[in-house]
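Peer 1: I need the structure of the sequence given here:
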Amino acid sequence: MNENKLKSLTEALTELASAERYEAELILKADPDTVIAQTVAAVRRSFALDIEKLLTEMGFLDPTTPEKCRQSAEAGT
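Peer 2: Purely as a prediction, here's the structure:
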């Protein structure tokens, strides 16, 4: 794997993780008892979509892969 691409990927993932952690900390400071359960899933989905988009843009992921996975899941295969 190209060392520059790998370095860029590592930096981008680190930046994404840092942003997600900051958002989670703000949520926890707001009202942890009512917000945690609702936001954990949203943060995970958001982070996964950001990673998927990043990997696709950097050429590590075929842009049709998510659609193929969805179709496979719907077909039960």
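
Peer 1: Going by C-alpha atoms from here, please, whenever you check contacts or count neighbours.
Peer 2: Fine.

Peer 1: starting at the chain centroid, how far to the host helix or strand of Ser18?
Peer 2: Ser18 is located in helix 3-30, with elements delineated by DSSP states H and E. Centroid displacement of helix 3-30 relative to its chain, using C-alpha atoms, centre = their mean, to the nearest Å, is 10 Å.

Peer 1: Who are the packing partners of that helix?
Peer 2: Contacts defined by 3 or more C-alpha pairs under 8 Å, 6 or more residues apart in numbering; DSSP states H and E place helix 3-30 against helix 32-57.

Peer 1: Give the next helix or strand downstream of the helix it packs on.
Peer 2: helix 65-75.

Peer 1: Now do that following helix against helix 32-57, angle only.
Peer 2: 120 degrees (axes from the mean of the first three to the mean of the last three C-alpha atoms, to 10 degrees).

Peer 1: For the comparison step, fold the sequence that follows:
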Amino acid sequence: MREYRSSEDLLFLFGSNALLARAAKDTAPDAWRRGLAFTLDGLRAEAADPLPVAPLSPVQHQQVLGNLTGAP
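Peer 2: Purely as a prediction, here's the structure:
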């Protein structure tokens, strides 16, 4: 049986971005824009647009992951 995508899949997709956006809000408040751009680019067939902000630095990445896990 083939599984089809549904609106619940979109809620999960955007909810994941929201979770990361909350975790990054103090470290990189605009990082959500990059995640949203990746998501939207992945949902359309035409060529992707340039991303709106730079990726997180290694230090920011660790801080965000710490925020997700509750690590200091």
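
Peer 1: what TM-score do we get after superposing?
Peer 2: Once superposed, the chains reach a TM-score of 0.44 (TM-score structural alignment, normalised by the length of the second structure), with 47 aligned residues with a C-alpha RMSD of 2.7 Å.

Peer 1: can you pull the buried residues of the helix holding Ser18 of the first structure?
Peer 2: If you call a residue buried by 16 or more other C-alpha atoms under 10 Å, then helix 3-30 of the first structure has these buried ones: 9, 13, 16, 24, 27.

Peer 1: nearest to Glu52 of the first structure, of these?
Peer 2: Relative to Glu52 of the first structure, the closest of these is Leu13; by C-alpha to C-alpha it sits at 10.8 Å.

Peer 1: so can I have TSV of the buried residues of helix 3-30 of the first structure showing distance to Phe47 of the first structure?
Peer 2: TSV is the format used below for these (distance: C-alpha to C-alpha, whole Å):
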residue	distance to Phe47 of the first structure
Leu9	14
Leu13	10
Leu16	7
Ala24	12
Ile27	15
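
Peer 1: so how far is Ser46 of the first structure from Pro32 of the first structure?
Peer 2: 19 Å (C-alpha to C-alpha, to the nearest Å).

Peer 1: Check which helices and strands the top helix by length along the second structure sits against.
Peer 2: Longest helix in the second structure, counting residues (DSSP state H): helix 7-24. With contacts taken as 3+ C-alpha pairs under 8 Å, 6+ apart, helix 7-24 of the second structure sits against helix 31-43, helix 58-69.

Peer 1: orientation of that helix relative to helix 31-43 in degrees?
Peer 2: Using the same axes, to 10 degrees: helix 7-24 of the second structure against helix 31-43 is 150 degrees.
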